[in-house]
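1. what follows is a predicted structure for the sequence shown.
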Amino acid sequence: MRWTRPAPGGATGKAGRRPAGRTLSMAAGLRDLGLNAVTGLAALALLVPVAVGAALAPVTGSRVAPPARVLGLARRLAAFQRRWANRVLSREGGADGGVSPPAGPGTRRTLLWLAVHSVAGPAPLVATCAMLTALDYVFFRMRPMDTSTLNTFAMSMSIVAIAAVILLSVALFRTGQARLARLLLDPARAADTRIRELTASRAAVVDARAAELRRIERDLHDGAQAKLIAIRMHLALARSCGDPDERLQVIDEAREIAGQALTDLRDLVRGIHPPVLADRGLTGAIEASALLCPVPVALDFDLPGRPQPPVESAVYFAAAEALTNVTRHSGASRAWVRLRHTVGVLRLTVGDDGRGGARRDAGTGLRGIENRLSVFDGSLTLSSPLGGPTELIMEIPCALSSPKISHS
């Protein structure tokens, strides 16, 4: 019995090509299931030394890498499975067909495919055999033999229905295995996902930069620029003033305004890159922000080096914004800040014992923190049940570049 899906426009293709009709015979479907069962057992055999090495890692106290020969065989097996999946999906047509790019998956994706395929490879064949055994027992062994015409017809229809069900199951199993292989092994899928993430991150960065530029422009216009104009007017007034005492008074006022303008410019520079961050490092800068917070803040730092300056700046401003939110909205009696660097990830936790109920969509503060972190492929996790406590966990993958700065 064959399952046939004719191609549009006729049953045959152009000369020199295979027929346009797509057919799947029972034998071909079972052969593919058997092939996947064999490759699944091979994947299991390759996965065993990797699992043994991972299990021995805590005992040996070192990170055990998969053997190079095992990885080589795993990549060859994965490449074979990709070719099979591409062939199956291209015969069925649709957007999933075609040939994947020549680049293969990375080590992690290959090991993940080994773990999944060692189960998903043999499972459909086992399920099909179990189905055949169960149907054979129900229709042929449990029922007494009856050679009447009616019973023979019913038996024939049962056999046809069983064959159709099995063929449909085989086709679904086969397509499912091919799609699963493409999902796990096709780097183009991961690349598309990564491109979408980077596009969203870039849009967030552009919005954040535009907002920051508008803030700087507004602060310059309303602060330093207005004061500089006032100084110019005072100097012009002093120049035209005939009374020496009045001239000195106008000059003193201009001098005072110049000091205010200088203060505004210093505050603006601190908002771009605080001097304390350059002088005392990330831990010292966060400690200075905590001292300015009216809520008592417990500090717990374990940072054996310094991140790159852009990462330091982003984490510092994220911590400062989080402490500002604690002061304004939490109603807390105490707060805490923890800073760690483990396994290549810088993790900052800011928490408080306030009323809780914080939400990402409740204001711009958390969105601003998230936008800052997204520039460096970071993430923000919020835990804030009603009644508290509230914790913000900010993570950025980064390396430390210099020894820790002491700020005692």
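-> Thanks, I have it. Numbering: from 1, shown residues only.

2. contacts and neighbour counts: CA atoms only from here.
-> OK.

3. now the helices for the stretch 301-408 of the chain?
-> Taking DSSP state H, counting those that start in this stretch as the test, the helices found in the stretch 301-408 of the chain are 309-325, 364-374.

4. quick one, the longest one and helix 364-374 angle?
-> With axes from the mean of the first three to the mean of the last three C-alpha atoms, to 10 degrees applied, the angle from helix 309-325 to helix 364-374 works out at 160 degrees.

5. return the distance of helix 309-325 from the chain's centre.
-> Centroid separation for helix 309-325 versus its chain: 21 Å, with C-alpha atoms, centre = their mean, to the nearest Å.

6. circling back: between the helices of the stretch 301-408 of the chain, which gets nearest to Asp136?
-> Set against Asp136 and scored by C-alpha to C-alpha, those come closest in helix 364-374, at 58.5 Å.

7. grab the most central residue of this protein for me.
-> When C-alpha atoms, centre = their mean is applied to the chain, the residue found nearest the centroid is Glu197 (7.6 Å).

8. please tell me how far it sits from Thr263.
-> 40 Å (C-alpha to C-alpha, to the nearest Å).

9. report the secondary structure state of Ala154.
-> helix (DSSP: H, G, I helix; E, B strand; the rest coil).

10. what is the burial count for it?
-> For Ala154, the count of nearby residues is 12 (other C-alpha atoms under 10 Å).

11. one more to weigh against that first structure:
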Amino acid sequence: MDDEPTLEIGTSADEVVADAPGAVPWAPPGRFKLTLYAGAHLLMVLPTLLFFVLSVVGGVLSIAWVGLPVLFLFVPASRWIATRHRNLAAAILGTPVPADYRPVPEGTHLPNRIAIYALDPMTWRDLAWMLVSLTAGFVLSLLTFLLLVVIVTGALWWYGAEPIMRARARLDRALLSYGTTDRLEQRVQVLTETRASSIDHSAAEMRRIERDLHDGAQARLVAVGMSLGLAESLFETDPERAQQLVSDARAATSGALGDLRSVVRGIHPPVLADRGIGGAVEALALDMPIPVTVMQYLPGRPPAPVESAMYFAVAECLANVGKHSGAQRAWVDLRHADGVLTAKVGDDGAGGADPARGTGMTGVMRRLSAFDGTMRVSSPERGPTLITLEVPCALSSPKTTPSSPKG
């Protein structure tokens, strides 16, 4: 987490914690290693107690605003110590123990940051875990450690270290990460929200299409009909005038066709259907007022709805680059890996992009959320800005499309 401070709690504990997670295939830790993990737990008891007390005191004092700085410091510190225990639990059990904290956007002011902490269920689960860790968890880790160092209990340690430490790890996992039921409830909630958002978005799109047809093509076609009717009545009395009206009607017909093409492009651009999202994004880049480099690593094509959603999301991001960033160059990186379609849109502009301040970025999030997609924005003041769009999907029709930079 970007809001977790760097803390030192002792060399031995840090070495053990650093050894706990890893990219190598998991193997059940031996008894001595489990005892080292127990020692790491014991070394972290005092910091856990300190962070727990200060977090509670800060929460009480926050009523009078005095405790806000305390929470600002020690809620992230509590998350840091909890994450160390998640790593140890993952090493013991051989399964990930994700944190699931709600993200805190960069640059969030103190009161808003504290509000995000307070509304995050994981903050309260961390507090409950610290209380349990300081009691039952402490007893289990201490027992494992003492069974080894007390000579007469060596046999008990040999047979008891593994079940005791696995019980401790399961206790940590139960409190420090959401269970299956919790995740299903969250999933239902997210699906309910995204479905409602998608319905609203679809209704808004229908109204936009109706408005574009009414104000554009329909108005031109009505004018064509009126011109042709008037020309018909003038053919015998004023042929030259009738011929001019027919010419005007033909010009209006061309304009109506242009309006219809614009509406169609707004629904599903022909270049997207013909060349896929890679080619369509390249076409967007060519129309940009600044050099845009497009890199793509797509061994196939995503489903059409996902492809369309990602295309319009990238188009909105590039439009924002052209309007607001003041950038000299930009880039788009399209790739598919581990079942996720990812588009990264970056620029070297002034930064300071905030999704909460613009309806365009809100529309991007709404469009992607219908497909379980996400958007992350990193845009510090003075730049650079990097927007990461992700949508889980599978690719079809494998083929290789070369990268094509511009600029």
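-> The structure has been received and is ready for your questions. All values derive from a computational prediction rather than experimental measurement.

12. how about the residue of the second structure most remote from its centre, secondary structure?
-> Distance from the C-alpha centroid of the second structure, by C-alpha atoms, centre = their mean, peaks at Thr237 (69.5 Å). Look at Thr237 of the second structure: counting by three-state DSSP, its state is coil.

13. now it: how far from Leu230 of the second structure?
-> Counting by C-alpha to C-alpha, the gap between Thr237 of the second structure and Leu230 of the second structure amounts to 12 Å.

14. kindly report the same for Val57 of the second structure.
-> Counting by C-alpha to C-alpha, the gap from Val57 of the second structure to Leu230 of the second structure is 84 Å.

15. with Arg31 of the second structure instead?
-> Distance, Arg31 of the second structure to Leu230 of the second structure, by C-alpha to C-alpha: 97 Å.

16. between these two, tell me which one has more neighbours.
-> Neighbour count, other C-alpha under 10 Å: between Arg31 of the second structure and Leu230, Arg31 has more, with 18 against 15.

17. what residues are up against that one?
-> Neighbour list for Arg31 of the second structure: 158, 161-162 [criterion: C-alpha atoms under 8 Å, 6 or more residues apart in numbering].

18. what about the helices in the stretch 101-250 of the second structure?
-> Per DSSP H, counting those that start in this stretch, the stretch 101-250 of the second structure carries helices over the ranges 110-119, 121-132, 138-149, 154-176, 180-212, 219-234, 239-267.

19. now the angle from the fourth one to helix 121-132?
-> Spelled out, it's helix 154-176 of the second structure. 150 degrees.

20. which residues touch helix 154-176 of the second structure?
-> Residues from elsewhere that reach helix 154-176 of the second structure (C-alpha under 8 Å, 6+ apart): 30-31, 34-35, 38, 82, 85-86, 88-90, 92-93, 97-99, 122, 125-126, 128-129, 133, 137, 140-141, 144, 147-148.

21. regarding Met288 of the second structure, what is its secondary structure?
-> Going by three-state DSSP: Met288 of the second structure is coil.

22. need the nearest residue in space to it, chain neighbours excluded.
-> Distance criterion C-alpha to C-alpha, 6 or more residues apart in numbering; nearest residue to Met288 of the second structure, sequence neighbours excluded, is Gly322 at 7.0 Å.

23. what's the answer for Pro384 of the second structure, then?
-> Nearest one to Pro384 of the second structure, counting by C-alpha to C-alpha, 6+ apart, is Asp348 at 4.7 Å.

24. what lines up against that neighbour once you look at the first structure?
-> Aligned counterpart of Asp348 of the second structure in the first structure: Asp353 (TM-score structural alignment).

25. so its match makes contact with Glu391?
-> No - with contact defined as C-alpha atoms under 8 Å, Asp353 of the first structure does not count as touching Glu391 (9.0 Å).

26. fine by me, we can end here.
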